[in-house]
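> Just the structure for this:
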Amino acid sequence: MDSTPHHQQGIAMSSRKDEKTRINRVITRTGDDGQTGLADGSRVAKDHPRIEALGSLDELNSALGVLRAHPLDEDLDRLIENLQQWLFDIGGELAIPATATLTDAELVEIESQADLINAELPPLKEFVLPGGNADAAWCHHCRTVARRAERRLVTLAAEEKVNPVSLAILNRLGDLLFIMARLINLRAETPESQWVRREDR
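The predicted structure follows:
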């Protein structure tokens, strides 16, 4: 068994000549003036709408990573990993302005996954309060982060060209995470708390 510490293994792997180094330095000091670089070589302010959108996508991806750290069913774990991959794809589009990677095929895929999940769920009679078990509650949190990422992308799209499919995917993602949270509670046999009208409380 290799006794090399994990962080040293990572360094050794990145130095192999037969492997292409993707990122060889994390601390660059080039952003100390409040500017950051895009993949096309241009530099923009760190509070530019494009960077705000990228940061929101990164935050969403991290939140999904925390969700995957929960003991989820295998089918949901695979689905969330696919979502994380797509978020990186959208980030790649934003890092190179006026490019489009995602197509209607991904949009159809996310909609079909939503249909499969929805088929397992009982109909909603009232609004659902975010919560349930810990896994579902975090999934609801991911949903709200997804909605914020969508808003940031809409802000950017008002100023610059954005792939409309990516906008649609983020919109569907918020819906998907909502029904996924419901499914997690259903499979765990955890009751959903529903909003009760004020006059009925």
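> C-alpha from now on. contacts and neighbour counts both.
Noted.
> contacts for stretch 145-156?
The contact list for stretch 145-156 (CA atoms under 8 Å, 6 or more residues apart in numbering) reads 49-50, 52-53, 56-57, 59-60, 63, 162, 167, 170-171, 173-174.
> now, the most widely separated pair of those?
A63 and V162 (23.5 Å; CA to CA).
> Could I have the buried ones of the contacts of stretch 145-156 as ChimeraX selection syntax?
Selection of buried members from those for ChimeraX, criterion 16 or more other CA atoms under 10 Å:
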select :49,50,52,53,56,57,59,60,63,162,167,170,171,173,174
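> Which ones among the contacts of stretch 145-156 map onto strands?
Judged by DSSP state E, strands contain none of the contacts of stretch 145-156.
> now the closest residue to D135 other than its chain neighbours, what's its secondary structure?
Excluding the flanking residues, the one nearest D135 by CA to CA, 6 or more residues apart in numbering is H70, at 6.2 Å. Here H70 is recorded as coil under DSSP: H, G, I helix; E, B strand; the rest coil.
> And N163, how far from D89?
According to CA to CA, to the nearest Å, N163 stands 11 Å off from D89.
> Let's see this one next, to set against the first:
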Amino acid sequence: MPKIYTKTGDDGTTGLLGPGRVGKDDLRIEAYGTVDELNAVLGVARSTTAISLDLDRKLSQLQEELFTVGAALADPDPDGPFHDSVPHDFILRIEHEIDHVESGLPPLQHFILPGGSPTAAQLHLARTICRRAERVVVSLGHADGQHVPPSLVVYLNRLSDYLFVLARSANAEAGVADVPWRGL
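The predicted structure follows:
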């Protein structure tokens, strides 16, 4: 049985999908590492005791999709097999889900603070990590010699909105009010 450690990264480099190695501090590694962090936080949200089966199913699907996003980011070759693997259908599904979930929530009258139920708090944390992932992916796309499929930025942008409405929905399901921001 192969060992989990390979020792190939002991010099501070790692492999991408394709030939060659890059530094572990490479912007592409930061991008898919942040997507991986987001995926892990969704796993934490799924572990909360009050999560509904419907929300668990939705988060499970997002975790699967985030692995696809990570693979697309780990494939720097625009002609590579994973580089363009995030289909527009992912985005359309999320938009549909946002509209569906939001239709069951009271309209926002004010900004809300992250928090509420444990599940909602985890989803708000996931939303902020998703926004960071989006910023890193945009930076990667602006870097010389790098290519990022536009669908990745759009997907992460929609996903952060989706996580916001899922957090509000989790609070509603738990009977916990969203916490309004009182302003200045």
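> Mind listing the shared neighbours of N163 and D89 of structure 1?
Residues touching both N163 of structure 1 and D89 (CA under 8 Å, 6+ apart): L102.
> Looking at the two now, which is surrounded by more residues?
N163 (19 against 16; other CA atoms under 10 Å).
> To which residue of structure 2 is that one aligned?
Using TM-score structural alignment, the partner of N163 of structure 1 in structure 2 is P149.
> Surely its match is in contact with H88?
No: between P149 of structure 2 and H88 there is no contact under CA atoms under 8 Å: 11.1 Å.
> tell me the SS of whatever residue of structure 2 lines up with L83 of structure 1?
Under the alignment (TM-score structural alignment), L83 of structure 1 pairs with L62 of structure 2. Classification of L62 of structure 2 by three-state DSSP places it in helix.
> show me what contacts V86 of structure 2?
So V86 of structure 2 contacts 68-69, 72, 151-152 (CA under 8 Å, 6+ apart).
> What's A74 of structure 2 aligned with over in structure 1?
Match for A74 of structure 2 (TM-score structural alignment): A95.
> cool, W181 of structure 2 as well?
That one, W181 of structure 2, aligns with W195 by TM-score structural alignment.
> Equivalent analysis for H100 of structure 2, please.
Under TM-score structural alignment, H100 of structure 2 pairs with L116 in structure 1.
> quick one, strands of structure 1?
Assigned by DSSP E, the strands in structure 1 fall at 35-37, 43-45.
> Give the aligned range of the last one in structure 2.
Aligning strand 43-45 of structure 1 against structure 2 (TM-score structural alignment) gives residues 21-23.
> ok, and what's touching that stretch?
Residues outside stretch 21-23 of structure 2 that contact it (CA under 8 Å, 6+ apart) are 12-16.
> Mind picking the one among those residues that's closest to P107 of structure 2?
Nearest to P107 of structure 2 among the contacts of stretch 21-23 of structure 2, with distances taken as CA to CA, is L16, at 44.0 Å.
> do you know how far that closest one is from L73 of structure 2?
Taking CA to CA, one finds L16 of structure 2 at 9 Å from L73 of structure 2.
> More neighbours: those two, which one.
Applying other CA under 10 Å to L16 of structure 2 and L73 shows that L73 carries more neighbours, namely 29 against 17.
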